[in-house]
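1. okay, structure incoming, though there's no sequence with it:
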């Protein structure tokens, strides 16, 4: 039988506490514990470490206010920051609701409690907890593997990572394709780190960042006196990468007149420095990257077809962030934790509205845009949770409007089930164990979500 997740209900009313305990216990997901005050709640927290807490703000000795409930909230999150606290209270004062959220509450739900809806909120909170816990585990393991710097849980991105792993031992030229901001440079560096050339140099050059008249000398170097200002012999990037890997970023921006010289190098593995009289043999692996439609550029005469086929012995496509199911939220939490730690800021997580906005936004700038927005928000945020306003995600920017609770829950469940099946080679029993549910429950969920193995 699958192990249930622990949930704590903190409620001062004896009758309501008992009612919620029995109503929520009728579930194959949660093991319910109860407490009637802050002291008992913290005793249970330390002993059982529940992942979900349903907290009444009106606790003794302030049953008609919110001071004791808010103090309990702070103590819970100080003890165990990843805990998802859902505020369920008859105190509907908006100021207390906002204060609870700013202190780190996951959600606010006014009484009278609808058990079915509360159960859905608890399950959604549990999914987020599991994602954050998994992301934290990934962060701890990142340094142990060359691909550790790439945060990926979606089948789409995992497929690209597996392709990099398979290509690493060989010496074929690889063209990494993808939109700007998808992490093509990270993939290229991972390819080098996993290859037999890992102990050699990794030399990167951005073909779009260097003026056309300087790019040739940057790539191939020059001899002393080759041109005005050439006061000493200078080794180019290609030669610097000898016995290692040369990464040509934005290869589509290489000038046409320089492409012929690059083609000669790829064919013969020799270069001529500008002003030089002898050929120099160079042993490098070439990895290039572009966000441009190379076939169109070839058709328009802007890129040599023969050079393209030399560069594209094998290509790897990096999916856009909008195509990476489930990765937006995981990456957002990773960046939040990173910048909160590096910048010494007290930010702990996201509001439910911010998570919905992150999930719905198209992210045209991909991972780079997500990283920049999170960093800005962490620096400027006033509370402990980032809101959609902190992220500067206006309603008009969210592609499908604000999603319903049902939409968010179904999308989270679909992504988690797909990830669990992918990690366990479509073994339903193993996936059910990973998700913490029984096999019949997972089969039922797969049927509801129209997932077939």
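-> On my side now, so go ahead. None of these values were measured; they are calculated from a predicted model.
2. make it CA atoms for all contacts and neighbour counts henceforth
-> OK.
3. isn't residue 208 up against residue 254?
-> Yes - checked against Cα atoms under 8 Å, the pair residue 208 and residue 254 is within contact range at 7.1 Å.
4. the two: which has the busier surroundings?
-> Comparing residue 208 with residue 254 by other Cα atoms under 10 Å, the one with more neighbours is residue 254, at 21 against 16.
5. putting a second one here so we can go through both:
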């Protein structure tokens, strides 16, 4: 993916820069390593050959990566920027993403994850997003970064994997990414959504069903909880037989309840969950909600809102506070509706949430205001800790059980 790509590396640390240079050249990239902002500015503005991507440290000896990027944006459209930052610079990196930067990684990072994210940047930038315009990544939050690591790990394995998450959390995108990053990427990727199939057995085991066409590729079964007892038994038989492919399944967050009710066998669950990838709901990842809206806006605005120039800060605040029961699908639907209905140059909260206009004079009670404030703090803590309830409780200085009770009361699902 990186062979013959022209990469500019802006990094003043000798050890970090040397390590990245060596690995990128091993991947076949042509790398220009610069250690100062002023030299990078000239090299990127007037390159000797087209630049496919810029890898840039935020801290530089004569300025910052943010200053470099902002200066370039004022005079043109820079190449895709992948920023490198420490934990303390995440807020700055997120601000850069909103300004048009492509992505960022935090130190220390896994080299395979770093190379994957860079490869996504240098791939055809004009290629439409797969799956109704959704970007291939899940976001920029710590929770999303953790999922990226699990995806990379799962791609290097061959046993079954189980993706768990609520509606609109991108389970299908995660399955596809695992396949694309694996050694099976040249083989078929066959997806079966049992929530849309009238006959699960026919869709999976029929003469032209999924098992007949997947070969050595990846079979993705979404809504696996919709399988009846007979289909579950046949699936276990196929997995015990000479199945040359790789199985990835997906379900919601209620699988334990279904097992307790006898609707899913524990044997099937343990066979599927050899690798498990939980996707926290979007309402616990507000930074990802903002990031996803920005990504979708760039794709959809030209087609559905040519007069819309951007998204207002008030609209971002409303997106950050919304519960998103429908996940990313709901966000896309609201954005589409907002683009077609907006009357000003910037999207406003009422464009995405017109139902809030029903009673504009309504004032929250003190109880409602207190619950809203608590919810915002809990979401922020869960976001910072990647959905880890114990760590979030420590940040909030309350007991884990207390946090869990508040999450249930406020309608926040666990990871």
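-> That came through, no problem. Owing to the predicted nature of the structure, the values given are computational and were not obtained by experimental measurement.
6. TM-score them against each other, please.
-> Overlay of the two chains. TM-score (TM-score structural alignment, normalised by the length of structure 2): 0.58; 281 aligned residues with a Cα RMSD of 4.4 Å.
7. in structure 1, what residue corresponds to residue 402 of structure 2?
-> Using TM-score structural alignment, residue 402 of structure 2 lacks an equivalent in structure 1.
8. and if you look at residue 247 of structure 2?
-> Correspondence of residue 247 of structure 2 to structure 1, assessed by TM-score structural alignment: residue 286.
9. against residue 100 of structure 2, how distant is the residue lying closest to residue 101 of structure 2 once chain neighbours are set aside?
-> Once flanking residues are discounted, residue 101 of structure 2 sits nearest to residue 81: 5.3 Å by Cα to Cα, 6 or more residues apart in numbering. Distance, residue 81 of structure 2 to residue 100 of structure 2, using Cα to Cα, to the nearest Å: 9 Å.
10. quick revisit: quick one: contacts for the residue nearest to residue 101 of structure 2?
-> Applying Cα atoms under 8 Å, 6 or more residues apart in numbering to residue 81 of structure 2 gives the contacts 53-56, 101-103.
11. what would these look like in JSON lines with secondary structure, distance to residue 147 of structure 2 and neighbour count?
-> Formatted as JSON lines, the contacts of residue 81 of structure 2 follow (DSSP: H, G, I helix; E, B strand; the rest coil; distance: Cα to Cα, whole Å; neighbours: other Cα atoms under 10 Å):
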{"residue": "53", "secondary structure": "strand", "distance to residue 147 of structure 2": "24", "neighbour count": "23"}
{"residue": "54", "secondary structure": "strand", "distance to residue 147 of structure 2": "24", "neighbour count": "26"}
{"residue": "55", "secondary structure": "strand", "distance to residue 147 of structure 2": "22", "neighbour count": "22"}
{"residue": "56", "secondary structure": "strand", "distance to residue 147 of structure 2": "23", "neighbour count": "27"}
{"residue": "101", "secondary structure": "coil", "distance to residue 147 of structure 2": "21", "neighbour count": "21"}
{"residue": "102", "secondary structure": "coil", "distance to residue 147 of structure 2": "18", "neighbour count": "20"}
{"residue": "103", "secondary structure": "strand", "distance to residue 147 of structure 2": "15", "neighbour count": "22"}
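12. what is the burial count for the closest residue to residue 323 of structure 2 other than its chain neighbours?
-> Leaving out its chain neighbours, the residue that sits closest to residue 323 of structure 2 by Cα to Cα, 6+ apart is residue 283, at 5.0 Å. Neighbour count for residue 283 of structure 2, taken as other Cα under 10 Å: 24.
13. quick revisit: wait, which of the contacts of residue 81 of structure 2 is closest to residue 119 of structure 2?
-> residue 53 (9.4 Å; Cα to Cα).
14. got the contact list for the closest one?
-> Residues near residue 53 of structure 2 by Cα under 8 Å, 6+ apart: 6-8, 79-82, 118, 121-122.
15. same thing but at 10 Å, please
-> 5-9, 44, 78-82, 102, 118-119, 121-123 (Cα atoms under 10 Å, 6 or more residues apart in numbering).
16. same question for residue 380 of structure 2.
-> 284-287, 374, 386-387, 392, 395-396.
17. swap the cut-off to 8 Å and go again
-> Applying Cα under 8 Å, 6+ apart, the residues near residue 380 of structure 2 are 284-286.
18. got these as JSON lines, with secondary structure, distance to residue 240 of structure 2 and neighbour count columns?
-> Output for these, formatted as JSON lines (three-state DSSP; distance: Cα to Cα, whole Å; neighbours: other Cα under 10 Å):
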{"residue": "284", "secondary structure": "helix", "distance to residue 240 of structure 2": "38", "neighbour count": "30"}
{"residue": "285", "secondary structure": "coil", "distance to residue 240 of structure 2": "39", "neighbour count": "25"}
{"residue": "286", "secondary structure": "helix", "distance to residue 240 of structure 2": "42", "neighbour count": "27"}
